[in-house]
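*Asks:* sequence plus the predicted model coming up.
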Amino acid sequence: MARVVDEEELVGNWSLLDEEMQLLAGRRGPTKLGFALMLKFHQLHGRFPRGRAELPDCATPG
């Protein structure tokens, strides 16, 4: 089960900044989402997630 985060942490840690949005240019659908999730997780933890359970449910689509 993925970790639960509050709204403040979600906005502060998982929102993309303008320059990060530019990195997503040209990507579509699942590739775009996956890249964004990996980028933000790496910024927070200095590594990539070992599995889906490390990503908060509210930061990923249903």
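*Replies:* Good, I have the coordinates.
*Asks:* only C-alpha atoms from now on, for both contacts and neighbour counts.
*Replies:* Will do.
*Asks:* now do the residue lying farthest from the centre of the chain against Arg52, distance only.
*Replies:* Here the centre of the chain is the reference, and by C-alpha atoms, centre = their mean the most remote residue is Gly26, at 17.6 Å. For Gly26, the distance to Arg52 (C-alpha to C-alpha, to the nearest Å) stands at 24 Å.
*Asks:* ok, now Glu8?
*Replies:* From Glu8 to Arg52 the distance is 21 Å (C-alpha to C-alpha).
*Asks:* residues near Glu54, how many?
*Replies:* Using other C-alpha atoms under 10 Å, Glu54 has 13 neighbouring residues.
*Asks:* what about the helices in the chain?
*Replies:* 7-14, 18-23, 29-45 (DSSP state H).
*Asks:* the structure to be compared is supplied as follows:
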Amino acid sequence: MKRNWELDELIEHFTILPNEMRLIENKTGETRIGFAVLLKFFQNEARFPTHKYEVPKAVIAYIAKQIFSEPELYVQYDWTGRSITYHRTQIREFFGFREDTIEDGRMAMPTFSASRS
């Protein structure tokens, strides 16, 4: 993800829509900001951040303002617990994705056939 964002880009890519806000409404504190950032990051990048500091501060601040949260709470969001796992599942389902399976990996692998000449 790029590091520097202009206001018009933040508005275009990180504005929380009413249907997205419904997913966020029941969360509080660091969980609220963490979930919202994951949601918008996934929507824009088609993946989750690999670590919390991958998300630029300007993006966090813009999202925090929309959900009436303090951007500083984002640092407290737990990246190793059950909550983030559940949040990722909720976000994937919201966008119609699912986690890869072993079978997906098998299907993606090329098959080679040996031919004798």
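*Replies:* Noted; the coordinates are in hand. The shown structure was predicted, so the numbers you read here are calculated from the model rather than taken from an experiment.
*Asks:* got a TM-score for the pair?
*Replies:* Remark: TM-score between the superposed chains equals 0.85 [TM-score structural alignment, normalised by the length of the first structure]; 61 aligned residues with a C-alpha RMSD of 1.6 Å.
*Asks:* between the helices of the first structure, which one is closest to Gly62 of the first structure.
*Replies:* Closest to Gly62 of the first structure of the helices of the first structure, according to C-alpha to C-alpha: helix 29-45, at 12.5 Å.
*Asks:* show me what that closest one packs onto, helices and strands only.
*Replies:* Secondary-structure packing of helix 29-45 of the first structure (3 or more C-alpha pairs under 8 Å, 6 or more residues apart in numbering; DSSP states H and E): helix 7-14.
*Asks:* does anything pack onto the helix it packs on? Which helices or strands?
*Replies:* Against helix 7-14 of the first structure (3+ C-alpha pairs under 8 Å, 6+ apart) you get helix 29-45.
*Asks:* what residues of the helix it packs on count as buried?
*Replies:* Judged by neighbour count using 16 or more other C-alpha atoms under 10 Å, the buried positions of helix 29-45 of the first structure are Leu33, Ala36, Leu37, Leu39, Lys40, Phe41.
*Asks:* now Ala59 of the first structure: how far from Arg28 of the first structure?
*Replies:* 17 Å.
*Asks:* so between the two, which is more surrounded?
*Replies:* Neighbours per residue, other C-alpha under 10 Å: of Ala59 of the first structure and Arg28, the larger number sits with Ala59, 17 against 11.
*Asks:* what residue in the second structure is paired with the more buried one?
*Replies:* Using TM-score structural alignment, the partner of Ala59 of the first structure in the second structure is Val59.
*Asks:* let me see the contact set for that match.
*Replies:* Residues in contact with Val59 of the second structure (C-alpha atoms under 8 Å, 6 or more residues apart in numbering) are Trp5, Leu10, Phe14.
*Asks:* which one (most neighbours) among those residues?
*Replies:* Phe14 (21 neighbours).
*Asks:* nearest residue to it in space, please, no chain neighbours.
*Replies:* Closest residue to Phe14 of the second structure apart from its sequence neighbours, by C-alpha to C-alpha, 6 or more residues apart in numbering: Lys40 at 5.9 Å.
*Asks:* pull the contacting residues for the one you found.
*Replies:* Lys40 of the second structure touches His13, Phe14, Ile16, counting by C-alpha under 8 Å, 6+ apart.
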